[in-house]
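Q: coords please:
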Amino acid sequence: MLRRLLGFNLFWRTFAWLALLLAGTGVAWQVAFRALESEPRALQAAQQLGDMVVLARTALSQVEPIQRLVLIKSLGRDASIRVQVAELRDDWRTYDQDPFARQVALALQQRLGQDTFVARSVNGQGGLWVRFMAGRDAFWLRAEEPQAHLGISKAWWLLIVLAGTLLGSALIAGLINRPLRALSIATHRIKEGEYDSRLDEHTLTNEIREVNRGFNRMARVLAKLEQDRAVMMAGISHDLRTPLARLRLEAEMSVHDEEARNAMAQDIDQLDAVIGKFMDYARPGELQTQSLSLIEAVEREAASFRDPSQIRFRIRVLPSLKVKGDPTELSRVLQNLFENARRYGHQKDQPARVDVMATAKGDEVILTVRDHGPGVSPAILSELTKPFFRGNTARTAASGSGLGLAIVEKSLARMGATLEILNAESGGLVSRLRLLRAE
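A: Below is the predicted model of the structure:
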């Protein structure tokens, strides 16, 4: 799931990369800051501690040995500083557990002399211990260990970096994604035939402003083309069908030969059907997606083919199957598939036999329409849905418009469905429709 989001969703992909960049930058900045801060703090700590050692050594050197115990007790009243006499049996550990401690110890030795020892514990008592000489006697001065870094604890620092990274990444990703999201929505509306989509042409970003202006110009041109196309199609339909109606009337009244009159009527009906195909392919229509009973739609369109001498159906669709779609588009799809099977899916002098089956698979309903005709060459299966394409002679008739399967594919795409065409193993053509399932 995360891989899909990062791979296909621009907001989350941008957010992830920005979060990684900012988090890495924050960690790198912290490491660099601590590395640069370590040496100055070590020198500062060594300077302060060295001053205390010098003061203690001067004070102890100026008094008599018998009075040193009194002075040592007075110095020990401050809990943060303690002085005691060094003995040969003292057990102490070198103050070199990390680079910062080694820097402090080296700075103290440079300040106080090479005979100075720095320890992190003496006789099991922790702290920063400095061994120095006052006259002939050796003493230990204990102070609190200096902190390597200023500021808040590591845990709080990581939480602040994480929170700042997430908030900053979300803000930046949102700012980047917002105009692209608006462009995506507007493009989707254009695809659905809503040409009134407009994008903000006054945004502050120059590149986005130019893209929005170009998109709005394109939308206006498409709207004008769509308006001209609608007027042209309406005119073509009217101008062609009016003379066809007159021709039919004249044929009925003037031609006395019944066979010739029927042939002329069939030619006129064929021309009218071809015009209807062109109109169906060019007409966008408005989708009214709803839950549809698949068996009712199939039986209704199959019933319109009333001549059993031309086509016969065998329908196996469960009454409970429902699909999402537009009733007009679904009727158009089934009508074209059945008409295609009636024309081309029959053997010589036999009616076309059409099997209609449906199965539910996940969130899809797979509707299969199969005829028992000669099929087509596998090399041209992918070409059958192209407008005006005609297959081989086994499945081609002069009366066709070459738009039936193109209309099917276009109508299915508008409903979010797909079409697959293949040859059946035992002969015939199979049209497999993947429709969206409705509850």
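Q: every contact and neighbour count from this point should use C-alpha atoms.
A: OK.
Q: which SSE is Phe215 in?
A: helix 206-254 (DSSP states H and E).
Q: one more, please, to line up against the first structure:
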Amino acid sequence: MRWFWPSGLTGRVALVLILALITVQLLSLPFYLRQQTSEATELYQHSTLQRINHIVKLFEQLNATQRRDLLPALNSPSLSMDAYYQLTQAESKATDEPSLAATLSTQLDRNVIVKHAKQDGSMLLDMFPSQQRIAIWVPLKDNSWLRFSTSSSLPSSGWIMHISAQIIMLCIAVIILAIVAARQLTRPIRTFAAAAERLGTDVNAEPIEEKGSTELRKATRAFNTMQQRLQSYVEDRTKMLAAISHDLRTSLTRLRLRTEFIEDEQQQRKAEHDLEDMEAMLASTLTFARDDAGQEKLVNLDLAKLIHTLCDDMEDLEKDVIYQGPEALTCLGRPTALKRAISNVIINAVNYGKKAKVTLSQDEENINIQVEDDGPGIPAEQIEKVFEPFVRLDQARNRSTGGTGLGLSITRSVIRSHGGDVTLKNHHKSGLVVTLALPKVS
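A: Have a look, this model is predicted:
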């Protein structure tokens, strides 16, 4: 039965509501049919009895010739009649419908005989008992008889079609109502899911509008409060690091001035080199903590053109970089942040290997940017560690290439802010393969 059970919450709620409402309808259907049948039968019998009563009173005042002339005009599909002067032995036997005979006898003030009329098609009669024809024998004052032929209730075929149409229309209305109700009930969950996904890629996203039921407004308020606290945390962290950076830059400036008074030129160059490293680390740290990717707006950009430009720039610097992929590929992203993230990976590839191969492709879910180098690679147990800030693997990377160990940390932060991720693996021959996966936005 797993195929019958929808995977989405909207489908499940709709199915439960539909089954519940239809079950209630089916349980109440016998009572409804019984009531409708009783009311319809009572109405039909009442009108038929009134008509018979009027015809009998009219025929009491007519002679035989007038009766024969009037019979064709009074016959109808629901009530036909004939005039007899004597009854056969079979027709004069006891009545088949005592209750109906008693009612007619009381209304007409005479003894009435009611018998089942002979008809063909017994299967149809078994299926629709109300199609059973009955004969009503009414005596007149001149000892003649009128025979009326009618059904015991309403004609079943039309009545059943009418009831069936009502039930079908009711079921359609129930299904539509259940689907609409299910969508309304699950809309808050879809809203929260979209807001949570948006928060994962943009901490400065607009808060959710507080509306709906009391519980929904309370949950929305809690979500907005959480988002506001995250924004405040990021902002406070950035301000703190900016203040620290300012104070450290002041100290570094003083140290740089003091290095001019070092008489040993070799020691002076070493000190200046250390100060330059410290200043570069400080700038990288501030950039990483500021997380500009979260401040930049999402726009439609040509990712293929951006990567092609980065590869051309590296070729202008006489670096061996090859691009493979489409000439145009549009995605939703933050241009400056993506440029920094992809550039970090390409620079690492050309710094730690002789060449880099950049491949852009897409599958059903992601847009993939793959950067391969022919360097020494990274030990498998150290692959996850290189994403930590300031981590450099001396055995795998040459210290003389420079850098602060923040490149891959920044790259992962940027790609994850777009809803994607970064993975590393060693090539089966040599070198490292870095894959940046960005989700496709339909």
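Q: mind checking the TM-score on these two?
A: Once superposed, the chains reach a TM-score of 0.68 (TM-score structural alignment, normalised by the length of the first structure), with 397 aligned residues with a Cα RMSD of 4.9 Å.
Q: who are the packing partners of the helix holding Phe215 of the first structure?
A: With contacts defined as 3 or more Cα pairs under 8 Å, 6 or more residues apart in numbering; DSSP states H and E, the packing partners of helix 206-254 of the first structure are helix 154-191, helix 258-282.
Q: longest helix of the second structure?
A: helix 9-59 (DSSP state H).
Q: list the buried residues for the next helix or strand after that helix?
A: Per DSSP H and E, helix 9-59 of the second structure leads on to helix 64-74 as the next helix or strand towards the C-terminus. Neighbour counts over helix 64-74 of the second structure (16 or more other Cα atoms under 10 Å) mark Arg67 as buried.
Q: thinking again about what came up before, could I get the helices and strands packed on helix 206-254 of the first structure as JSON lines with distance to Gly416 of the first structure and mean neighbour count?
A: Below are these laid out as JSON lines (distance: least, Cα to Cα, whole Å; neighbours: other Cα atoms under 10 Å):
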{"stretch": "helix 154-191", "distance to Gly416 of the first structure": "13", "mean neighbour count": "15"}
{"stretch": "helix 258-282", "distance to Gly416 of the first structure": "17", "mean neighbour count": "15"}
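Q: run a quick neighbour tally on Trp18 of the first structure.
A: Check again: residue 18 of the first structure is Leu, not Trp. As a burial measure, Leu18 of the first structure scores 19 neighbours (other Cα atoms under 10 Å).
Q: do I have it right that it meets Ser169?
A: Yes - with contact defined as Cα atoms under 8 Å, Leu18 of the first structure counts as touching Ser169 (5.4 Å).
Q: relative to the whole chain's centre, how far out is the helix holding Phe215 of the first structure?
A: Distance of helix 206-254 of the first structure from the chain centroid (Cα atoms, centre = their mean, to the nearest Å) equals 37 Å.
Q: just stretch 20-30 of the second structure next, same as before
A: 27 Å.
Q: residues in contact with that stretch?
A: Contacts of stretch 20-30 of the second structure with the rest of the structure, by Cα atoms under 8 Å, 6 or more residues apart in numbering, involve Cys171, Val174.
Q: what of stretch 105-122 of the first structure?
A: By Cα under 8 Å, 6+ apart, stretch 105-122 of the first structure touches 42-43, 46-47, 49-50, 54, 90-96, 126-133.
Q: do the same with stretch 304-319 of the first structure
A: 293-295, 302, 342, 350-359.
Q: farthest pair within those residues?
A: The most widely separated members of the contacts of stretch 304-319 of the first structure are Ser293 and Gln350, with 31.3 Å between them, by Cα to Cα.
Q: contacting residues for Ser431 of the first structure?
A: So Ser431 of the first structure contacts Leu337, Thr368, Val369, Arg370, Leu419, Glu420, Ile421, Leu422 (Cα under 8 Å, 6+ apart).
Q: ranges for the strands of the stretch 251-400 of the second structure?
A: Secondary structure of the stretch 251-400 of the second structure (DSSP state E, counting those that start in this stretch): strands at 299-302, 320-324, 330-333, 355-362, 366-373.
Q: and the next element down the chain from the last one?
A: Toward the C-terminal end, the helix or strand that comes next after strand 366-373 of the second structure (DSSP H and E) is helix 407-417.
Q: so how far is that next one from its chain's centroid?
A: That offset, for helix 407-417 of the second structure, works out to 32 Å (Cα atoms, centre = their mean).
Q: contacting residues around the helix or strand just after that helix?
A: Under the assignment DSSP H and E, the closest C-terminal helix or strand after helix 407-417 of the second structure is strand 421-426. The contact list for strand 421-426 of the second structure (Cα under 8 Å, 6+ apart) reads 377-378, 380, 383, 411-412, 415-416, 432-438.
Q: quick check, nearest of the contacts of Ser431 of the first structure to Ser320 of the first structure?
A: Nearest member of the contacts of Ser431 of the first structure to Ser320 of the first structure, counting by Cα to Cα, is Thr368, at 16.7 Å.
Q: what lines up with that closest one in the second structure?
A: With TM-score structural alignment defining the correspondence, Thr368 of the first structure maps onto Gln370 in the second structure.
Q: I'd guessed its match sits against Val358; true?
A: Yes - with contact defined as Cα under 8 Å, Gln370 of the second structure and Val358 form a contacting pair (5.7 Å).
Q: so Ser431 of the first structure is in which element?
A: strand 429-437.
Q: still on that earlier bit, buried among the contacts of strand 421-426 of the second structure? Make that a PyMOL selection.
A: In PyMOL, a selection of the buried entries from those looks like this (16+ other Cα under 10 Å):
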select buried, resi 377+378+411+412+415+416+432+433+434+435+436+437+438
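Q: could you look up the SS state of the nearest residue to Ser149 of the second structure once chain neighbours are set aside?
A: Of all residues not flanking Ser149 of the second structure in the chain, Ala135 sits nearest, at 4.6 Å (Cα to Cα, 6 or more residues apart in numbering). Secondary structure for Ala135 of the second structure, judged by DSSP: H, G, I helix; E, B strand; the rest coil, is strand.
Q: how about His427 of the second structure: what's its closest non-neighbour residue?
A: Closest to His427 of the second structure by Cα to Cα, 6+ apart is Val433, at 6.1 Å.
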